[in-house]
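*Asks:* turn this into a structure:
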Amino acid sequence: MERRGFLISLFLLNILIRCGGYWKVSGCLDWERKALTTFRKSLNDSSSRLSSWDDTSDCCNWTGITCNNKTQYVVHLDCSRLGLSDRIDPAVVELKHLQLLDLTYNAFNGIPIPQFVGSMKELRHLNLSEAGFSGRIPHQLGNLSHLISLQLSSFYLTSDYYPSLSSENLWWLTNLTSLKYLDMSYVNLSTASYDWLHVINMSPSLIELKLFQCGLSYISPTLASVNFTSLRVLDLSYNNFNSRIPNWIANISNLVFLDLSRNQLNGNIPAGLGGLSSLQSLLLSMNQLNGNIPAALGGLSSLQYLDLSENLLNGNIPAALGGLSSLKSLELEENRLNGTIPTSLGKRSNLSSLDLSDNSLTGNVSESLFENLKKLEGLHFSSNSLVFDLHPDWVPPFQLQTIRLGSSHLGPRFPPWLRTQKYVTKLDLSNTSISDIMPTWFWDLTPQLFLLNLSNNEISGQLPNLLKMQFYVYIDLSFNRFSGPVPCILNGSTLLDFSNNQFSGPIPPNFTSTMRYMEFFSAAHNQISGIIPSSIEELKHLVVLDLSQNNITGTIPSRLGNCVALEALDLSKNRLSGGIPMSLGLLSQLQTMHLNNNTLSGEVPSSLKNCSRLETLDLGYNNLSGHIPTWIGKSFPALRILSLRSNMFTGNIPPQLSNLTSLQILDVAQNCLSGTIPQSFENLTAMKNKLKPNGCLSYIQTRMLYYEENLLVTSKGQTREYTRTVSLVTCMDLSSNNLSGEIPEGVTSLLGLRVLNLSRNHFTRKIPDKIGKLTLLESLDFSKNQLSGTIRQSISNLTFLSYLNLSYNNLSGRIPLGNQLQTLEDPSNYIGNNGLCGPPLIDNCAGDETPQGPLPGSTDHVKENEKEYEMRWFYTAMGLGFPVGFWAFCGILVLKKSWRIAYYRFFVEMKERLFLTVALWDVRLKKFLEKLGH
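*Replies:* Predicted coordinates:
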């Protein structure tokens, strides 16, 4: 009876559990509802996405909760993408039957993963990716023996707010015998580099392994046996293996996806990879792989995506790749491939993207290559030496979305087949030898364009007055022959380059009305006239504004100061007048300002001191006046170029300029400056550096377009424009002023100087003794001063010198010879110094003989003068050497007793030897005479 009663009770209990009984509140088990309520209270649900979690309602109907239909146990807790933060209450452990916990894409603000998660032993799926956790992964997760998938990717944890997840080793994974899917991408595994592979090799059930960017630095080249043969997805990209591709990878026969990109892998691509018959994606980009592309890859009949881009691969593209019948994308760009494009690639009817750009491919491209490419959407052949030989009436079988053919030969006609392409969003035909009038039908293609690059051609014609484009678009029409007015761009433009064309007329007043999000605008080197419209203030996102080398008149609009994002402002070489607006001081992000070659007047406004990020300030060739502001030396710590050339500045050169430790180029020539060169100039650190200056001054990047720095520098007697090499120039030009006094010796400590010009001033006394220390000097001009004394012999140490001008001073004495000076044979370098003599001048120095033979300036003449010079020094040295040596020896005898004794003994011995030798010769002579007498 007792046994029967127990069975009845158990039966009734089972009924109660199944039907809900007193444990259930509206279908939800009471203790689980309470656990979830406690769990919710620990969370910061600022977006109220858990508002359905009512204390009295059925928790099985709450957001993110899934219950078992029969038992009503909570089996799924999905709180992904709810914006939760704060902490996780241990009450969640009460969900004893939970099989899935998903907290992805939340913001737990760097808290560690709770150790108690490791006690939720019924979990099958745990996903904590991008949830805001940091610190060490608790090894207690190894207790979750039923886990099928574990996802701990921590991409969003690499911010500055908190560190990423990490794990000292992976041995805790060995207990997860049911694990099939493991994603620990972005987790710091640097300390597990040498054993991670052995642990993974103990997980034979793994199907997917993703260890993207984990700081791994070692991958074993060999494995005794490969146990994870079930693996279908292997992603080890963005680590730092710096080794060859391991051969054991070819033994994972079930691989469908293999990504080893950006790992500094080197050596050849193993031909064994051609045996992975199930492989659909092979991604080996951004490594240092070399050698040929193995023809064996052509046997991968299932391959859909092949990416070998950005390596060092050479040789031809194997024709065998044309046998990849399933191929959808082929990426071979940025290698060293040569030869022609195999026509077999044209047989791949599933191919949607073909990228062969940035190689050394040659040959003609004809219609036969594209005959079967009906699904092609992306064609990338830029930066090769390909010649397109297409019939004018050819109609392509495809509809392309991306066309990149830059640096191919398409011209001289504009490609007529483009008219058939209705869905193009990106078009690059830059530098393609097109010298044609732009067809009017082309502008019908532009409404859907996001990128248009026609630069570096000879395309002519006018643009429509209203050009309709996408809202965010990149347009580069530079270096062509477009003419007519500057058009308005409907819908706006982010990057716009109209430079180096023949556009004329004024900038439309409403030019900015549809382009308020523009970041880059250049119309430099055109024939634009009129004024800068005041509506320019509407371009709040403008980073680069370049209107240089036009015919723009009027004043600089004060509203330009409202373009607070500006980093580069170039209005040079126009006809602007008036003063520099105070409002330009609002441009606190400005790095380069060119207002040179205008007719600006007045003083430099003090508001510019707020532009503290300036690296280039070029105000040269204007009518600016007043003193050079002393605050320049304090306000611009990053200034590398200061040009105030050809203005009307007066007063002294401020010694505060020596605080500009990054200054490479100082040009204040052609002003009315007086006083002396500040002694503190020896502290100009960047000019003291013999090495290449740090950083790059050549451009300011704005996505795909950039502003290239430029500067006019007077060097070697000529004014030259420097662009990309301006960061290599170190120059001090103080010429054509009223400076006086002595050239300070401290100037010779500026060892990095390549150009030094102090000409046309009133400097007196001598050339600095240590001028020869400036060994990098290429151009030295001290002409038209009042320097006196001799030319220092150390000047011959300037082995890079290719321009020297010391004319019209009061120098005297012999002109030094030797090294680079002998190549500077122009007498005008020294003319106007009546006291100078010797080559290359025709005036001989005192004591020189009348020259015989070769004319002055010839090579033979120089050689003879060198010999004469050397012989004079030889005889002089002999004359000085004898008395110096004699008295030095006598002095030692007086001071050193041991030397005197040794010297006396030496002479006694020499006397005895001499006496004996004479006696022997006397005896021999007598015997010889006696023989003659007989």
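
*Asks:* C-alpha from now on. contacts and neighbour counts both.
*Replies:* Noted.

*Asks:* pretty sure residue 458 is in a strand, no?
*Replies:* No. Using DSSP: H, G, I helix; E, B strand; the rest coil, the assignment for residue 458 is coil, not a strand.

*Asks:* list the residues that contact it.
*Replies:* Shown in contact with residue 458 (CA atoms under 8 Å, 6 or more residues apart in numbering): 433-436, 479-481.

*Asks:* now do residue 833
*Replies:* By CA under 8 Å, 6+ apart, the neighbours of residue 833 are 807-812.

*Asks:* which of those sits closest to residue 544?
*Replies:* residue 807 (44.1 Å; CA to CA).

*Asks:* which secondary structure state is assigned to the residue most central in space within the chain?
*Replies:* Among the residues of the chain, residue 696 comes closest to the average C-alpha position under CA atoms, centre = their mean, at 8.5 Å. For residue 696, the secondary-structure state derived from three-state DSSP is coil.

*Asks:* I'd assumed residue 727 was in contact with it.
*Replies:* Yes. Between residue 696 and residue 727 there is a contact at 6.2 Å, judged by CA atoms under 8 Å.

*Asks:* identify the contacts common to the two.
*Replies:* With contacts taken as CA under 8 Å, 6+ apart, residue 696 and residue 727 have no neighbour in common.

*Asks:* quick check: the gap between the residue nearest to the centre of the chain and residue 544.
*Replies:* Distance of residue 696 to residue 544, computed by CA to CA, to the nearest Å: 17 Å.

*Asks:* with the contacts of residue 458 in mind, which one is nearest to residue 601?
*Replies:* Each of the contacts of residue 458 was scored against residue 601 by CA to CA, and residue 479 proved nearest at 32.6 Å.

*Asks:* another sequence for comparison is provided below:
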Amino acid sequence: MLVFVSLLLCMGSFINGGLTSRYKEDASMMVMRSCHDKERHALLGLKANLVDINNTLNNWRSKEKNDCCQWAGVSCDKHTGHVTELDLSSSYSYVLSGNISPFLSLLPQLEYLDLSGIDFQFNPIPNSLTSLTSLKGLTISGANLSGPIHHHIANLSKLDFLDLSNNFLSGPIPDSLGDLTSLTEIHLSRNRLEGVIPTSIGNLPRLIELDLSRNLLNGSVPDFVRSTFLRQLDLSRNRLTGNLPNSMGKLSNLRYLDVSSNSLTGVIYDVHFQTLDVLIYLDLSFNSFELNLSSNIGFELLTIKLQSCKLGPSFPMWIQTQRYFAYLDISNAGISDFVPAWFWDLPPRLRFLNISSNDIKGTLPDMALVFEDYPGMDFSNNQLEGMIPLLPSKLAALNLSRNRFSGTLSFLCRIDAALTFRDLSSNLLSGTLPDCLKKFYEKLVVLNLSNNSLSGEIPSSLGFLSELQALYLRRNAFVGEVPTSLNNCTKLRFVDLGENNFSGNIPAWIGETLSELYVLVLRSNRFNGSLPSQICFLNNLQLLDLSNNLLVGNIPRCFGNFTAMATRRFQDDITSHSYSSYVATLPNATSVGATEYCPGLDGGFLSCFTNEDALFIDNALVAWKGTQRQFERGLYLLKSIDISSNKLYGKLPSEITNLRELVSFNISNNKLYGEIPKHVGQLRYLDTFDLSRNEFSGNIPLSLSNIDRLSYLNLSYNNLSGRIPTGTQLQSFSYTSYSGNPQLCGPPLIQICEPSPPPATVVGEEDVQDEEDELWKSYYIGMSSGFVFGFCGICGALFLNCRFRYFVFASSNNMKDWIHVTVVHFQSLRMKFRR
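*Replies:* Coordinates of the predicted model:
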């Protein structure tokens, strides 16, 4: 019985305990589901300050008993019901816009706040944000914030993560930021911040990551000796000066160091890497550093970027200790030496190798290497020579330009079809284009074979390159017509076939199928026939060069339809072509921004790779102010037409003045005639204007003097006449700009203009009739008045003088005849004037 009772008691206790536990769990669930009314109203106030075009905050409603802890982006403490996390980030898509609401200050327990990607329309960070004293993480990146970072940020004493990157913040970094001793990460990159880096930041004891890149910071690199946990330091793209502190070598946990693109100086010794045993990423490029490293350095880097540092003149021997690098850039490093044999035993994980723009001599060895990925190699602008040897079959990019390589292009047939970029320009290569080029149809983006001795016709197989964006065949000896198969290359944006021996008509299909073209250069060939009007279909065309050919006929009136030359749109991205086929295959890679790809610093990655290193920048040789000039980085700003040195005739269409963004216009050395369009002054951005050696006549339009940007003008050897319009602009040019026009006068010419007659007005037929009537009305009134006064005088004389009376009557017959003749004469004059 006692056992039974005990069993019942145990069961009751179990049941009661279970019920109590269940009740507690339900109570906990009830607390977790509810939120404080004050905080719910604060969130609704936040919503009221935002424009929500995608209805992202649809479930944020003001109904009673509507639990804000269940709202999108809101997290609450499950015990207290206070809002602890608010994440409204929108991945830079700007689906939300407006202001940062002051109601946020009514969330006293908020620990994590992420408002990234909201368009705050260049409003500043409100001071109310600094009242969130429980905040541990604050992220507002890519949100169009402006103004300074307030020094009251020190009120956020618990803050351990701060990300205000990619905004328009300006002013200095507050020194009070160094008072936040709990900070582990600071990200302030991509703003307009200026001033020195506060030394207090270098004293943060828990700091792990610091990114201040892409600002306007000046002064020296602070001492980070107290930030012993620092793993990632990025101070790149600022205006820092001075030396790299020796204390940098004491940061034993540092794995990522980037101080590139500053104005830093000094010698880099082993002491700078004294304890950096775990360093794997080093970027010192674009400074004035001189590296003096021994072969005993203890780290092995995965990414080495030393572009424009001084490593030479001898080849840096310390690189022999780097056996596992995936990225090596020692370009423009003052090396004038032969490459040692050990260097060509490249790591199998190589992804990018750049030794360009040095004075490296010798030949390339056979490199039958097998890489795990498809690397890019840049050996350009050196003194390398000889036949191009056996190259690795797996290549994504190859740049051998501006060397002295000779031989044919047959080596290309041994490279894998994954090659996306090939620049072999400015060498001594000869022979024809191999038919095997068609195997690159899936990947090849850029093909540059300019400035060689290649010959023959373009094979029709080139039309298989459907991904091709840039084709350079300039300055070779190619002949024949442009093959029709190229109309399959519909992604072409840049075509330069200049300075060859191409012939035939300019294909009309260029305008019909290559709609992406922004540069078309066919200069210095033997193209004949008329200008096809289909070229006018190229709405993206910004540079057209058809000069020095055998073209005849008129300039089509539709030349005024080039949209890109008529409207202002600066697209810097059109001049560059991404050629890396392996960017998207980086292990553990995450997209950091629009142009960056960077694996995290934790585990299993090879290097941080920026897409900016994988760009080919278009370049064009343009006739500019009487000489040839190479345009590269600023090519997207150039809008130019050059059809000079042909056999074109007819008038210059007035529609050409529609191209209001035109910068350079050259139609010299043709047979064009007629007047210069009087509205030429509408080309307000014109810098170069050359109409010389044609048959233009008439006056120089007065509107030409209104183009204040004009710096080169040549109207010489035409049939222009009259006075050169006065004004500081046209008189500032040399007399040679106007010579060869015998009837032209005025400064800067020595021919003096004749005094100008009173300005004539243009009148119509009715105006002429009115003037005639007024003329004759005045004549008749004057004649009548004179007759009356004369008659009275004569009658008086006749009455008073007898002898005079006889004389008058004797002469009356003669007077009658004189009046008759006079009237007839004036009537004849009137009829003549009417005619």
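
*Asks:* any idea how far the residue nearest to the centre of structure 1 is from residue 143 of structure 1?
*Replies:* 54 Å.

*Asks:* residues near the aligned residue in structure 2 for residue 568 of structure 1, how many?
*Replies:* Here residue 568 of structure 1 is matched to residue 446 in structure 2, going by TM-score structural alignment. By other CA atoms under 10 Å, 25 other residues sit near residue 446 of structure 2.

*Asks:* cool, and the one 3 residues further on?
*Replies:* Number of residues near residue 449 of structure 2 (other CA under 10 Å) recorded here: 24.

*Asks:* list the contacts of it.
*Replies:* 423-426, 472-474 are the contacts of residue 449 of structure 2 under CA under 8 Å, 6+ apart.

*Asks:* kindly report the same for residue 88 of structure 2.
*Replies:* 73, 114-116, 118.

*Asks:* please flag which of the residues you listed sit within strands.
*Replies:* residue 114 (DSSP state E).

*Asks:* could you export the contacts of residue 88 of structure 2 as TSV, including neighbour count and distance to residue 733 of structure 2?
*Replies:* Formatted as TSV, those follow (neighbours: other CA atoms under 10 Å; distance: CA to CA, whole Å):
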residue	neighbour count	distance to residue 733 of structure 2
73	16	66
114	19	60
115	22	57
116	27	55
118	29	53
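
*Asks:* for the contacts of residue 88 of structure 2, give me CSV that also has distance to residue 545 of structure 2.
*Replies:* Formatted as CSV, the contacts of residue 88 of structure 2 follow (distance: CA to CA, whole Å):
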residue, distance to residue 545 of structure 2
73, 56
114, 52
115, 49
116, 46
118, 45
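
*Asks:* ok, so of the contacts of residue 88 of structure 2, who is nearest residue 8 of structure 2?
*Replies:* Closest to residue 8 of structure 2, out of all of these and judged by CA to CA, is residue 73, at 49.3 Å.

*Asks:* the closest one against residue 90, yeah?
*Replies:* No. Judged on CA under 8 Å, residue 73 of structure 2 makes no contact with residue 90 at a distance of 10.7 Å.

*Asks:* alignment lookup: residue 720 of structure 1 to structure 2.
*Replies:* In structure 2, the residue paired with residue 720 of structure 1 is residue 629, using TM-score structural alignment.

*Asks:* doesn't that match belong to a helix?
*Replies:* No. Assessed with three-state DSSP, residue 629 of structure 2 is strand; it does not lie in a helix.

*Asks:* need the contact list for the counterpart of residue 671 of structure 1 in structure 2.
*Replies:* Counting by TM-score structural alignment, residue 671 of structure 1 corresponds to residue 549 in structure 2. By CA under 8 Å, 6+ apart, residue 549 of structure 2 lies in contact with 523-528, 645-646.

*Asks:* please indicate which of those residues are buried?
*Replies:* Buried by 16 or more other CA atoms under 10 Å: 523-528, 645-646, out of the contacts of residue 549 of structure 2.

*Asks:* in CSV: those, plus distance to residue 539 of structure 2 and secondary structure.
*Replies:* Putting these into CSV (distance: CA to CA, whole Å; DSSP: H, G, I helix; E, B strand; the rest coil) gives the following:
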residue, distance to residue 539 of structure 2, secondary structure
523, 20, coil
524, 24, coil
525, 25, coil
526, 26, strand
527, 23, strand
528, 24, strand
645, 25, coil
646, 24, coil
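
*Asks:* good, we can wrap up now.
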